[in-house]
Each structure stands twice: as C-alpha cells, then as structure tokens.
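[1] got a sequence here, can you model it:
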Amino acid sequence: MKSLLNSVIINMIKQDDLSGRQFLIKSNQKKQFSHLGVLVPAFKNNKCLRCGQSEFYTLPTQVRQCTACLELKAVFETDWLLRVPTTNLKKVTTSSLTWEGSLTKAQQKISDQLTSHLKKKEDTLIHAVTGAGKTEMLFASIAFALQEGMRVVLCCPRVDVVDELFERLSLAFKTTSIGKYHSESHPINSNYPLIICTTHQLMKFYKTFDVAIVDEVDAFPFESSEILHYALKQAIKPNGQKVLLTATPSQNLLNQVKSKQLNYLLLNKRYHGHRLPVPKCHLLFQKQPIGRFLLDFRLKKLLNRLIKAQKPILIFVDKIANLPNLKIKLAHFYPSLIIETVSSKDPCRHQKVEWFRAGKVDVLLTTTILERGVTFEDVQVIVLNADDAIFKTSSLVQIAGRAGRKKDFPKGEVHFFYHHYTTAIQQCLKQIKRMNKWD
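    Now for the predicted structure:
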C-alpha cells in the first residue's frame, strides 16, 4: 500500500475525491495533510492500527516496526494514519442496473431474499455451487444499495477475478462510476459509489462502505488471515452489512449461521439446471504420472480421447516448480499440441488465459491460481497429484467446478490422479454428490 502522494497531487484533487480513504503518512507530513481528515498514531495500545496485529521488530534506533503487514509497506510507530471522512451519496429515483439478462427461478429467489436482508440491515452468507451465477444474483441488491445512496464494495482474493468482475459489472451498471483497486490498479480518486477490489486493498479504506460483498470468502489468503478480516471490519461503516459468497463454507461460517449471526441462503443448482460434474478418481502406482519417457497408461488413454475430441484441457499441478518440466514432457508425447503454463509468478498469465479461452492453446498447465473465478467453454479438467496437501477440499471442489459451466457444454469431465485417497478428495466427492441431490 503506497503512502500518501506529494502535495502537488493532493492539491489537484478535492477532499471528496478521497472519501473514506486511509493513508499512511510520516510525522513530518502531518501539518501538510491534516486538513484532509483525522490523524491517528499508526501504533496504539501495543497494536498496529493498520493491520490490527501486535507483531513488532525493534530497530537499532529503538523505533518499532510492524512485521505483520510489512509486505504492504513498512509502518513504524512514528508514522500516522490519515483517515478521510466518508461523504454521503444522494439517493436516486431510478435504478442504475442496465443488465438485460434474466435469472432462473432459483436465482431470483436468492436475489429477492438478499435484497430483503439488506433492507433489514442483516448480514448474509450465500452458499451457492460453482457455476450457479452468484454474480448475477447480486445485481438487484447492488442496484438497491446504490439507489439508496449507499457505498458498495465487492472484493475477492485474486487480481484476475477482480479484473473479470470489473468487466462484468461495468456492463451491468453502465451509468455507474466504478473503481477498480488491486496491485496493478490503484487510482488516487476513491469517490466511487461502487468499488471492485482485492481483499488486501480494504486496508486503504476506513469506515467507508455501507455494504461489503466478499466473493470466495473461503479462499486463500482471506480465509485464514486475521489481517484481512480486520481490514474488512475496519472498512465497513458501524451499521454496514456484509454479504459473504462461497461454494464451500467453512465450519466457522456455518457456526455463525447456527448462532444467527448470519442469514443463510443456499443454491445447489447451476444456472443452466445441470448437476455438477463428479470427479473420476485414478490411483497411481508409479511415482510420477508423466515421466521422461513414460506416460501413465490411464492418463495417456484419457488424453488421447480428449485430444481426439478436440477438447480444451486444463491440468492442475501441485507446485509452480513442476510446470516447466511437465510442459517439456507433455510436448514430447504430444508434439502437435500447443501447450502453455500459467502461475502467480507468470507476468503473461492474463494473456495466456485469454489464448486458452480463445482456443489458441490446447492444453493449459496451471496451479491453484485458476481454481476460482474463471470460465472456459467445454473445458476438461485434470488434477495431477491431487493428494498433495495444497489441494484442500475447498480447492478440489472449486477446481471441479471449472468444468461444465457453460449452458451449451454442461457436462465436462473432471479427473483426479493420486497416490493416496486423502480426506480432502473424499470430502470433495461427498460435497459435490450432496449438492447434486435435488429434485
């Protein structure tokens, strides 16, 4: 998170343009920027007020530094946080929703219930299977909030998903000014009624939003991060509402539902009415399914069939380090195929994903970075070493959910290759089969 920019930039914008923002500034900048908002010490009561943690390192100068949120930008106990007050928006008489699509009966029911909960100022958990059309179900509630003059944030754990959501909501709310914040997009102006951002970007806001929607609330890094949960709490107004979306709710969330802290809305049908693809499991006997000169006969048979049918293939692996060698080995067996790799460390990952989506790549090798938030037409999914610890139950459910998402291709295949039948694999199958039990 960058500190406040220089006075030349600040003088070019109005206070309202910084509405609800939180900035980290140095002590010698206090007089320069104090007119913009409230100044508070970065550390108070032995806690960093930016991240809410008490993890410090004392420098040789005897000044403490927070180590919990160091990756965002170093914050010292001599620093200050500038919190710009949030300006209220005016209510409008017409809806900002320009989306011309329609919802299924099941989607419409969830949409209506969510709007009702927002009117009652109640928090809600939406438990919907992958491919249920969660984003579209949010449109009416977002439109209601905007019409009431509320500020709305839709956040999710990953940059790729933020970009996709921004495009979709820009089409659904064409007359609304929408802000996009992530590591590669951080406009200084924040006076937007609707903001799409990564969960880390919530640390740039303080008591700003009336409604906070967290997509993939069970995903890394949000689920297990005390810092990000603190950031969410700080970014919402005292009387603001939370809407949490997930296909795999944690036990903690279900406990909150049980104690009536959260309303619970369940949608176990995909928008096109077809059931979720159940993964097929393949036990491996050799150390690696793809060796230098040997390809597991079951994997070879599967790949031959999918390639003959000209199906796009998405292969998940457990480690980034395995991607280059795996690409070389697969190219040895299938020299006519166009094979690419993507990971969080790949600067060209967005372009490669678009190539795959456009049919310019036959096989895409990836890590869990593509387990959520992406849709490909008629894709077939394979997980190698599905028993690795990186593939938790929620990850496997999400990965399986990449297949069969399109109405014209609702029955994609999912295959898990493993050496040990883990609890995660077992629970993944159990969850998918349970969600498929509807009339």
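
[2] switch to C-alpha atoms for all contacts and neighbour counts from now on
    Will do.

[3] show me what whatever helix or strand residue 365 lives in is packed against.
    Counting by DSSP states H and E, the element that carries residue 365 is strand 363-366. With contacts taken as 3 or more CA pairs under 8 Å, 6 or more residues apart in numbering; DSSP states H and E, strand 363-366 sits against strand 313-316, helix 323-333, strand 339-342.

[4] mind listing what's buried in the second one?
    The one in question is helix 323-333. 323, 326-327, 329-330 (16 or more other CA atoms under 10 Å).

[5] residue boundaries of the strands in the stretch 101-250 of the chain?
    124-128, 152-156, 178-181, 194-198, 209-214, 236-246 (DSSP state E, counting those that start in this stretch).

[6] out of those strands, which gets nearest to residue 227?
    strand 194-198 (13.4 Å; CA to CA).

[7] residues in contact with the closest one?
    Defining contact as CA atoms under 8 Å, 6 or more residues apart in numbering, one finds that strand 194-198 is touched by 146, 151-159, 162, 165-166, 176-182.

[8] tilt between it and strand 152-156?
    With axes from the mean of the first three to the mean of the last three CA atoms, to 10 degrees applied, the angle from strand 194-198 to strand 152-156 works out at 20 degrees.

[9] structure for this one too, so we can compare:
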Amino acid sequence: MAVYVVAQGGVWQARISLNLAVDELWWAGEAEGLGGWGGRWVVGGGQVADWESQAAERKGQHADLESQAEERRGQRAGWGKQAAEWEGQRADWKGQATDRIVLLSRSLPLGWAVKLAAACQFTNRMQYWDEEAWRKYASALLKAEIRAERAAGGTGGAGWPFEEAKVYRLPEDRGWSRRGGKVVGERNGERKAGVSEWKDEEGSGWAREREKERGSVQGSMRTNWQGNEQVSVLMSEMEVLAAGADRLVAALDGRSLLQGEAEALVAEQLPELAENWRAAAQLAYLQGRLRLTAAVLGPAGAARLGLRRREVPRCLRCGSAPTGRTACAACGLAGCAYCEACLALGRSRACALLLRSAPLPAVQRTAGVSPTVTARRWGLSAAQAAAAAAALGFLAEPRKRSAARGPERFLLWAVTGAGKTEMVFPLLEAALAAGGRALIATPRRDVVLELAPRLAKAFPADVPAVLYGGSEDRLRRSRITLATTHQLLRFHQAFDLVIIDEIDAYPYHNDPMLDYAARQVCKLGGRFILLSATPPAELQRLARSGRLPHARVPVRFHGHPLPVPRHIRIPPLHRCLKQGRIPAGLRSALQRSLDRKAQIFLFVSRIAHIEGLLQLLRTMLPEISIEGTSSQDPGRAEKVLKFRDRTISLLVTTTILERGVTVPHSDVFILDADSGLFDEAALVQMAGRAGRSKDDPAGNVIFASAEWNRSQRAAISQIRSMNAIARRQGYLKS
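    Model (predicted):
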C-alpha cells in the first residue's frame, strides 16, 4: 500500500493509495470539468462537501446513476446539511494549488500505512523538510512496529521501510497544457536541493519513478506511458471511471467487507469493474465516499476510527483483540497480527484491506401512530397495538441517554407467544416510508428461516435479504434485511432501524463481539429496538428505573393467562438413568398429558442424558413415537417438523428448542429444573412452549427436580407478575 502526504492551499493531508495513477490525476487537477469527479470534493479530513451544488456539473449522466440517486433519496440532502456544519472546512478547491506531495512509501504493509496516515500531525515547518527529515518523522511514528518486526526476524535494511521517500514540489499554476493529446509538465522555477518537480520534461518526477503503475488504470480508464510522457486520459474515459466509482460505492453502501469479499461482490454485481475496481475504489476514497483501512489496526489508527486508545489494537470488523501473529506472505512481515474471534468469516489481518462506505446520517422519522390505527392496519390485539404505538412514538421523538454509548434504545418486553413479530411490522413500515433501511437480527438460523416467509408476505414490495451461514442472499441488497447476528459483522452503519430479537439468547447474550457488531450496523442517529420475553437483569433494572424507554406486553395474542409451572420432586436425572427407572410422580404426569393427547416437550440439561432417557421412555411407553434431538443432531429440523405434525408425540431435547418453536396443544416437562445450566430466563422460555394455541391456552408446565431453587422461584414469580399486570390492564379474557 502506498502512503503519501500532500499540501494543498497550506493544508496538509495524509493519504494511502491502492493506485497512484488515480491520485496523480486527482491532485493534478485532471478532474476539473467533472465537478470534482462526480461532484464530491475532499475537504480537511476527507469529509464530503458541496455534494449537491457540484454534482450538477457532471457531464454525461447515465440512466443507472439516476436510478441509484432515486433509491438513495434524502441521503444527499443529509450530506449537504452535514457538510455545511463542518466549521471551517468548506473551501473552493478549484482555486487552490497543490503545493507538494511527499511520497513516503510505495509499498508499506497496509496496517502500517493506515496507522502512519492517521498518526501524522502537521506543522508549518514541514514545508521546508527534505527527504531525510520525512524519513526520520515517518520512522518515529512507526518505531514500535519497526522494532517488533525486527525482533520477530524481519530483515529490513538501513532506512527501511522509507528508503525511497521522495519530496515533489508541484507547479503553482499546476503547469498542465494539452498538446497533441499529451499532458506535459512545465518547468516552474529551479529545482531546490532534495526537492523534485512532480513532473517535468526531463522525466525526473513522480510519473517517472512510478513505472510500476504503468497501465494500472485499464478498461474504465486507460493510461499508457511513452518514455517520460503520459498520454492524456480522455475526459469521457474519466467520466467512465467516475461512474464506476459511483456504482462501486452504491454496491458497498453500508457494508464492511474484506478485499476478497469485495472482489466477490464486484465479480457478481459489477463484472465490468472486475479488472479495475481498485482504481474506482481509490477514486471513491479520495472523494470521501469510501473508507480504506486495515482489518486489524494498531493504537493510533484505531483511536482515530472511534476505538478508545486503551482498547487497541483491535480487529475493526469484530472489535476483538488480535490473538496471533505469524509470518505473512501477503505483506512480507515476520509478525503479522490476525484475529481468531471472527476467523469463521475470513481471516482478518493487519495487512487485510477492509472496505467500508462512508456513513450517511439516519433518515428523519415520522410522527407516532395511535394504537387504534396500528391495530386496524395490522390486525393487532389491544396489547400489541399499544406496545407498537409506544415504539413508533419513540422513533418519532427519541429520548436521550437510554444507552451509555451507541444508538438510542427501546425495549419491547413481551411474554412468550405475545406475537412480537407482528408488533414490529408497523415499525418496519415507518422506517421504509421515511426512505430508510431496516434490519431484523436474531441469534439463531432456525428463527431466521421461520421469519423469512412471514416478512415476505407482509412486505411483498420489499422482500427481505435473508442472511445466515451459507445463504444465497449474502450479497443481495434490500431495504429489509433479516440476518443472524454473526452476519452483522459484514455491515457498518448501514441501517436506520435495527431490531434485535431474543437479546438474551445464545450466542448473542454475553458475547462482546456480537454486541459490538450490532452497535456498528446502526447509522448515526438511527434507533435500536430490543425484543425479549426475558430481558437481561441490567435492562430490566434500566426499564424499571425509567432510564430505558420500553413497552411491556404482558399477555399472549389470544388473551389467556400464561400457564404457571408446577413442581414435582424427583431424584437427579443421572441417578434415575443409572437405576434404570422413571420416578412414579413423573410417570403419572406424563400419562396425564398423553391422555389429553398433548404434544410433550421434555427438556434435559445435558445432551449426554438424551439417549439413556429415550431407552427408558420407549420401554415405559412403547405405544407412542418418541425421539430426541439436540444442537448436534443433523436431523433436528426434520424431527421438529414431524413433532409439529404429530408424527412424533414426545420429543426429548435441550435448550436448543427453548425458543422460536411453536407447537399447538403442547405440554412442557423440564427435568433437573434445579440445574445450574437453567437460569430464570431459560426456565421462562421453556415454559413458554406450552399454552401458545388459542385452542389450548392452558397447557401444563412441570418443573421436575430434587431441589426448589432460586431460578425456579424467580421464573414462576415473573410469569405470575405478567399475568397480574395483564389482569389489571384488562387484557385477559379469563
């Protein structure tokens, strides 16, 4: 990765480059007449200004760009408004000369290049520096990295890695004249010691020393080299490259992709850019519309990107600390850091390029809707409609300080079977009506697959992109995205509304990586809706204290109270299996459920108990179909389907089926309910499998254990509390 600093109009900036040919044309002013290559000029720290006013100068607009602009309605205006607020940064760059460029390195390890560009601090004295001064300054900024590399066995020689540093002084009048289709640099005064002209007739400048870049801009933009002269790039070809940058930015909108993933996206969606995407990406980076960084970043660079200094170095994709270093053929370092936490999504390394679109602010939200209107539009119950209306009010008038860091949050605390999915439909509708994008994320693939057809039916004009491991929709764009929480690692500030379902469920609960990913996907000014029947204790405390906006739905959609569990005392299950018998009290309770033809969930705390229990049950109940399943069972989905259609009558399982599975006319038995693996939330969720059908709302729930512990008491207390609230609010039918 090349890295350089540039002085323009007395302002210094540091940049990295995927393609120096594009940078040369950019800083030389070759983009004049295109409104700054697409109407976006870089100011100060790479921010975007004059989006609207200069976009009108673009020549030869393409129809596909018009459609993209329509799709992103309201967003350009947001850029213009934001740009106007950047005090002291608006400037007319057409009237300012590029004074000099200091090419620090043409081939620096990516992580080092990003850190160097982020760590540079400029003073007026730098305009007098020669190459040696710049080498010393850059080496000082990377002192720790250079020392660590040499300790790891790196073989860099004297002056490494800045032995090729060069200062180029640019003509104040830009010195360009077009003669016979050629661009020739004109001399501008005598060359000072240690300072070269950027481009002169003797070929001693940037272009001559950059021969490795020859022909690097191909296809969309053609650059040829003849001796020390560069053949002019036609304006029409520059427009094509600018259009390619537009398409690339649109395709990467809201995404956070490693280079390999970005190349796969280009091959699938933009095949015309396959050979030249790096040039388009570099142009978009210079325009401020694309961010290029290292996937694993050291202290200075990560702090600049929003990670606190004490938390770095970090993987920018998942927020974890890199745990390994190894010799790397890609960057040539003897100790290249990589992240093991998100390894399943592709190796995130210090030399791995991470591409992110520059974020846009969230859309403006609409006014809240009354519960009556919401209920009539979506067929919601009174309790559902009241909760949805409260959430819509939160979106319209967001409160302050509901989250210490990150977007504002709203908790939708709804009992199991309350119909949370139907309650989010009005929220999705409001986000789409405002021109925004919405995400529904859930920890488990099973739940994603169950929700997908329901969302597609509710929003036929915006069929959701469904993302999970191995999904065919991995690169498809939609205004609604439905994903497992791990897939959020491939997005960055993409969504105006983020809905996280089952926030207390594995693997999302207590996973800092997934929490980091969820925070990263929401746009600045966007909003979070958290869904749960059993929120973590901290969120419950915040809600009760009034510090977390929330709505509680204490009743199921059919209006009947939640079944309250009963306790049966039995020996520990491992002892029952060792003795080869089912306790009499448990046998009697099972038989009563079978007599009323209920489907039986029988939960155990350990996978190892399933097979032995199946043998005992099949001996005791030979006339019924009994199966077992767990997270390790490849046939789990098929068994759940057979259980739903009553081919299987009793299913022995683990907490893998504690949520996301609805089976009418069912009873629930939880063996070893006093196990430390079953906390209050797990017990409430498992109990919630019973009584979900309006035809059988009073299903039976049995806690079977040797002890009566705190988790069981708390679970029953929570269920009774919700029933009491529903009764007070007049939601219960009986």
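
[10] so after superposing, what's the score?
    Laid over one another, the chains give 0.89 as their TM-score (TM-score structural alignment, normalised by the length of structure 1), with 423 aligned residues with a CA RMSD of 2.8 Å.

[11] want to throw the buried residues of helix 323-333 of structure 1 into CSV with distance to residue 234 of structure 1?
    Shown next, in CSV, are the buried residues of helix 323-333 of structure 1 (distance: CA to CA, whole Å):
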residue, distance to residue 234 of structure 1
323, 39
326, 44
327, 44
329, 49
330, 48
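
[12] returning to that earlier point: onto which residues of structure 2 does the strand holding residue 365 of structure 1 map?
    Under TM-score structural alignment, the match for strand 363-366 of structure 1 in structure 2 covers residues 650-653.

[13] cool, and stretch 267-276 of structure 1?
    Mapped onto structure 2 using TM-score structural alignment, stretch 267-276 of structure 1 spans residues 553-562.

[14] wait, what's in contact with the residue most central in space within structure 2?
    In structure 2, the centroid-proximal residue (CA atoms, centre = their mean) is residue 491; its distance is 3.0 Å. Residue 491 of structure 2 is in contact with 254-257, 520-521, counting by CA under 8 Å, 6+ apart.

[15] any quick ChimeraX command for the buried ones out of those residues?
    Only the buried members of the contacts of residue 491 of structure 2 enter the following ChimeraX selection, criterion being 16+ other CA under 10 Å:
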select :254,255,256,257,520,521
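
[16] which ones among the contacts of residue 491 of structure 2 are found in helices?
    Among the contacts of residue 491 of structure 2, the members falling in helices (DSSP state H) are residue 520.

[17] turn the contacts of residue 491 of structure 2 into a markdown table, including distance to residue 352 of structure 2.
    As requested, the contacts of residue 491 of structure 2 are exported to a markdown table (distance: CA to CA, whole Å):
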| residue | distance to residue 352 of structure 2 |
| --- | --- |
| 254 | 19 |
| 255 | 16 |
| 256 | 12 |
| 257 | 10 |
| 520 | 19 |
| 521 | 21 |
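
[18] sorry, back to before: closest to residue 28 of structure 1 out of the strands of the stretch 101-250 of structure 1?
    Closest to residue 28 of structure 1 of the strands of the stretch 101-250 of structure 1 is strand 178-181 (CA to CA; 27.7 Å).

[19] what sits up against the closest one?
    So strand 178-181 of structure 1 is contacted by 162-163, 166, 170, 186-187, 190, 192-198, 201 (CA under 8 Å, 6+ apart).

[20] how big is the offset of that strand relative to structure 2?
    Superposing on structure 2 and averaging over aligned pairs (mean CA distance after the TM-score superposition for structure 1), strand 178-181 of structure 1 comes out at 0.6 Å.

[21] sweet, I'm off.
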